[in-house]
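In: make a model of this:
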Amino acid sequence: MENEPVTRVVIYETEDEKGDRRSLAVELRSSGELVMDGCDSGPLAEKFFGDWDYEYWRTVPADRVGEIALRLIAERFGSDTSFRAWLDRHGIPSRFDCWR
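Out: Model (predicted):
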């Protein structure tokens, strides 16, 4: 059975000894929009933002999400072999074809 498609990935979640927390995630919404959202909370957030937590997000319209994938793939992979290995590591199915 193939893995279900991932629609949200946590990039990081941290907490330090002073109680300051930071998190950042990216989500592909059912609308097709891509949203990166984060939250900083704790004493440091209160000092800088005047409130215990600071939440933020950046939304990319659905019609530009494919462009992100194309540009990131072009920047990250130098060969089909490295791309295939990455897909395999993440359980993402793919199909290879060629002319013979």
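In: drop to CA atoms for contacts and neighbour counts, all remaining ones
Out: Fine.
In: what distance do you get for the nearest residue to Asp53 once chain neighbours are set aside to Thr14?
Out: Leaving aside its chain neighbours, Asp53 sits nearest to Ser41 (4.1 Å; criterion: C-alpha to C-alpha, 6 or more residues apart in numbering). With distances taken as C-alpha to C-alpha, to the nearest Å, Ser41 is found 10 Å from Thr14.
In: this one next, for a side-by-side:
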Amino acid sequence: MGHNYQPNEVMMEKHRRTLFSRSDEGGSVSVTATLQENGSIELFDHDIGENARRMFGRDDREYVTTVPADETGKLALALIAESYADDSRATVKLRELCEKNGIRFSVFTN
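Out: Alright, predicted model coming up:
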């Protein structure tokens, strides 16, 4: 199972973030998260080299996890709950995160 990005797929992507990247004499490992044009979120794990061969039996391994667009709201809520549980500054931190990443939001105060 592999996912080779085609040029038109790359152009259709809205956002991509590298979550992890490491290279050494044993090879390289990278994990990226991508918000696709259709609203789905994809985590792409790619291992290349001798370390991959030892762990997976081949020197090039791809592993893709996709959360469909209709589940991303639940995913966002779960990540917010895990990130800000028991934090009295949760709303401030969420606003700061949104500002840092160019995400629109609104605030209501009473």
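In: quick check: TM-score for this pair?
Out: Overlay of the two chains. TM-score (TM-score structural alignment, normalised by the length of structure 1): 0.79; 93 aligned residues with a C-alpha RMSD of 1.7 Å.
In: what's the spacing between the counterpart of Leu77 of structure 2 in structure 1 and Cys98 of structure 1?
Out: Under the alignment by TM-score structural alignment, Leu77 of structure 2 pairs with Leu70 in structure 1. Going from Leu70 of structure 1 to Cys98 of structure 1 by C-alpha to C-alpha gives 21 Å.
In: if I pick Ala69 of structure 2, what's in contact with it?
Out: Asn38, Gly39, Ser40, Ile41 (C-alpha atoms under 8 Å, 6 or more residues apart in numbering).
In: quickly name whichever of those is closest to Glu25 of structure 2.
Out: Glu25 of structure 2 lies nearest to Ile41 out of those, by C-alpha to C-alpha, at 31.2 Å.
In: wait, isn't the closest one in contact with Thr66?
Out: Yes - contact criterion C-alpha atoms under 8 Å: Ile41 of structure 2 and Thr66 qualify, at 5.7 Å.
In: neighbour count for these two, which is higher?
Out: Ile41 (21 against 14; other C-alpha atoms under 10 Å).
In: that older thread, which of Leu70 and Cys98 of structure 1 has more residues huddled nearby?
Out: Between Leu70 of structure 1 and Cys98, Leu70 has the larger neighbour count (other C-alpha under 10 Å), namely 10 against 4.
In: distance of the counterpart of Phe49 of structure 1 in structure 2 relative to Glu62 of structure 2?
Out: Counting by TM-score structural alignment, Phe49 of structure 1 corresponds to Phe56 in structure 2. Phe56 of structure 2 sits 10 Å away from Glu62 of structure 2, going by C-alpha to C-alpha.
In: alright, I will stop here.
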